[in-house]
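*Asks:* Quick one, what's the 3D model for this:
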Amino acid sequence: MTGHHRPDAIAVVDDDPRLRQLIGGYLSQEGYEVFEAENGRSLASILLRRAIDLIVLDVLLPGEDGLSVCRRLRAMGVRTPIIILSAKGEDADKIAGLTMGADDYVCKPVNPRELRARIQAILRRSSPREEPGGPSIANEIVRFGPFEFNLGTRTLRKGDRILGITTVQIAILKVLVRHTGQPLSREKIAQVARGRELGAYDRSLDVQVSRLRRLLEDGAFSYIQTVWGVGYMFDPSGREGVGRHLQASGEAASW
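*Replies:* The predicted model follows:
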């Protein structure tokens, strides 16, 4: 396990409930927080609402297969480590999985202890986790409109002027810009940005987002879109009504 304040969260995606329970139960006993999904759509729902540290993804899924799910996640910019599970153990199959963006490839039948060892190895290689609201380990700079957000120095500029921004607002904006174009639930934003869950009647996140929007005012543009029934999304184009369109078309709840 990595040494941070919450247990590593693992999503186990397989259409076989017995295998999900076998893997999930073992990983839970080992101290991981496990979320089970039976297909790509269920995984999308989990990723929308939770901060996931690693995905265990079966190839043969109903609907969209696991390799396509993996490729789509990588195309969306999702950097979460992925371990592919497959009954096919030929070199060509393994190469295909790794080419799609998987970090490892494990053949069935699965030995839970071997899977745990591979999970531990991947998480050890992963970038050190940053404190919520803390500086980015890499000196990332995001530019949109007249704004420049430096995640390393935690500064927000509009042209030549440095804007006053609080630590909480930095944390929220960092989560949003790192998931550009991806609708995120209020719960996931709070979990990643602040390192804790939202209470049932906690509206503080919405207050902070409202203040961020005022800070990022640029004429009629809105860089933080509301995705109705889901949460918020960062859109560097600033187009109006994108969030409403996503909700109406059902894209926010799918891929």
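*Asks:* from here on, contacts and neighbour counts on C-alpha atoms
*Replies:* Fine.
*Asks:* A strand includes Arg157, no?
*Replies:* Yes - when DSSP: H, G, I helix; E, B strand; the rest coil is applied, Arg157 is found to be in a strand.
*Asks:* Could you also give me the structure for this second sequence? I'd like to compare it with the first:
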Amino acid sequence: MSETAERKHIVVLDDDAKLRLLIGEYLEAHDLRVSAVASGAELTRLLEREPADVVILDVMMPVEDGISVLKRLALKPDAPGILMLSAMASDVDRILGLELGADDYIAKPVNPRELLARVRAVLRRRGPDRSEQAVEDLIRFEGWLADPSSYSLHAPDGSPVDLTTNEFRLLLALLRRPGRVVSRDSLMLDVHGADAEFYDRAVDVGISRLRAKLGQHGGGDLIRTVRGEGYLFVRRA
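*Replies:* Coordinates of the predicted model:
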């Protein structure tokens, strides 16, 4: 295997050329392979040619903002890890990014050492490439079909349900504990890993969106809220 193939591929999407250069040089110096692009369109063309392990994505960009790009990426079954960059550092902004599918969120101005640590944390949480993992069994419930290997969900009528990566991870965490109450902290760990910062509302909003999407196909009552405790995937008789 070549040196290029062995190194993890990181893509930096930011309209600031100087910042792209700074981040790229720092990550390259720490044994990561970096590609830099200035727009969502450039990112799309790049990913069609070559997959990425992590995309570092600026929120505030002209033409297509980072949130729009995030939504597109998170719906892909082979979505890369996504680390958001933003000058907006409020909890609301962090929660929005996390619940839409980002793996992490870091405020500008960027400390290169912190950014490197967070990129490595995302790589650790994601583990080996899915193609290298054993294919996990399909999960069938109430006529639904969930495929953990492709992060896909089909409703009882066979129609696909568009879930973000994090919405699917939330569903999977509940499916693996049917009939048991799962705390918000446990769900946050399952979705974002041990390095995650905890925002209860990120889980609540993610569950709300997941429940709404299930509800469009008659499954809105499959997830029950247990006040003060967490969430439970309902086993029907």
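*Asks:* got the contact list for the spatially most central residue of the second structure?
*Replies:* Centre of the second structure computed as the mean C-alpha position; nearest residue by Cα atoms, centre = their mean is Gly101, 3.5 Å away. Taking Cα atoms under 8 Å, 6 or more residues apart in numbering as the contact definition, Gly101 of the second structure lies against 70-71, 74, 82, 164-167.
*Asks:* Going along the chain, name the strands of the second structure.
*Replies:* In the second structure, the segments counted as strands under DSSP state E are 9-13, 33-37, 54-58, 81-86, 104-107, 139-141, 144-147, 152-154, 160-161, 181-182, 223-226, 230-233.
*Asks:* Which strands or helices does the last one pack on?
*Replies:* Identification of packing neighbours for strand 230-233 of the second structure by 3 or more Cα pairs under 8 Å, 6 or more residues apart in numbering; DSSP states H and E yields helix 165-175, strand 181-182, strand 223-226.
*Asks:* cutoff 6 Å now
*Replies:* strand 181-182, strand 223-226 (3 or more Cα pairs under 6 Å, 6 or more residues apart in numbering; DSSP states H and E).
*Asks:* And for the fourth one?
*Replies:* With contacts taken as 3+ Cα pairs under 6 Å, 6+ apart, strand 81-86 of the second structure sits against strand 54-58, strand 104-107.
*Asks:* most neighbours per residue, which of the ones you listed?
*Replies:* strand 54-58 (a mean of 26; mean count of other Cα atoms under 10 Å).
*Asks:* Give me the mean distance between that one and the first structure.
*Replies:* In the superposition against the first structure, strand 54-58 of the second structure averages 0.2 Å from its aligned positions (mean Cα distance after the TM-score superposition for the first structure).
*Asks:* report the angle between the axes of that strand and strand 33-37?
*Replies:* If you take axes from the mean of the first three to the mean of the last three Cα atoms, to 10 degrees, strand 54-58 of the second structure sits at 30 degrees to strand 33-37.
*Asks:* which outside residues touch strand 54-58 of the second structure?
*Replies:* With contacts defined as Cα atoms under 6 Å, 6 or more residues apart in numbering, strand 54-58 of the second structure is touched by 10-14, 66, 80-86.
*Asks:* before we move on, the earlier item: adding distance to Arg201 of the second structure, write the strands of the second structure out as TSV.
*Replies:* Below are those laid out as TSV (distance: least, Cα to Cα, whole Å):
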stretch	distance to Arg201 of the second structure
strand 9-13	27
strand 33-37	32
strand 54-58	22
strand 81-86	18
strand 104-107	15
strand 139-141	27
strand 144-147	25
strand 152-154	24
strand 160-161	23
strand 181-182	15
strand 223-226	14
strand 230-233	12
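*Asks:* Fine by me, we can end here.
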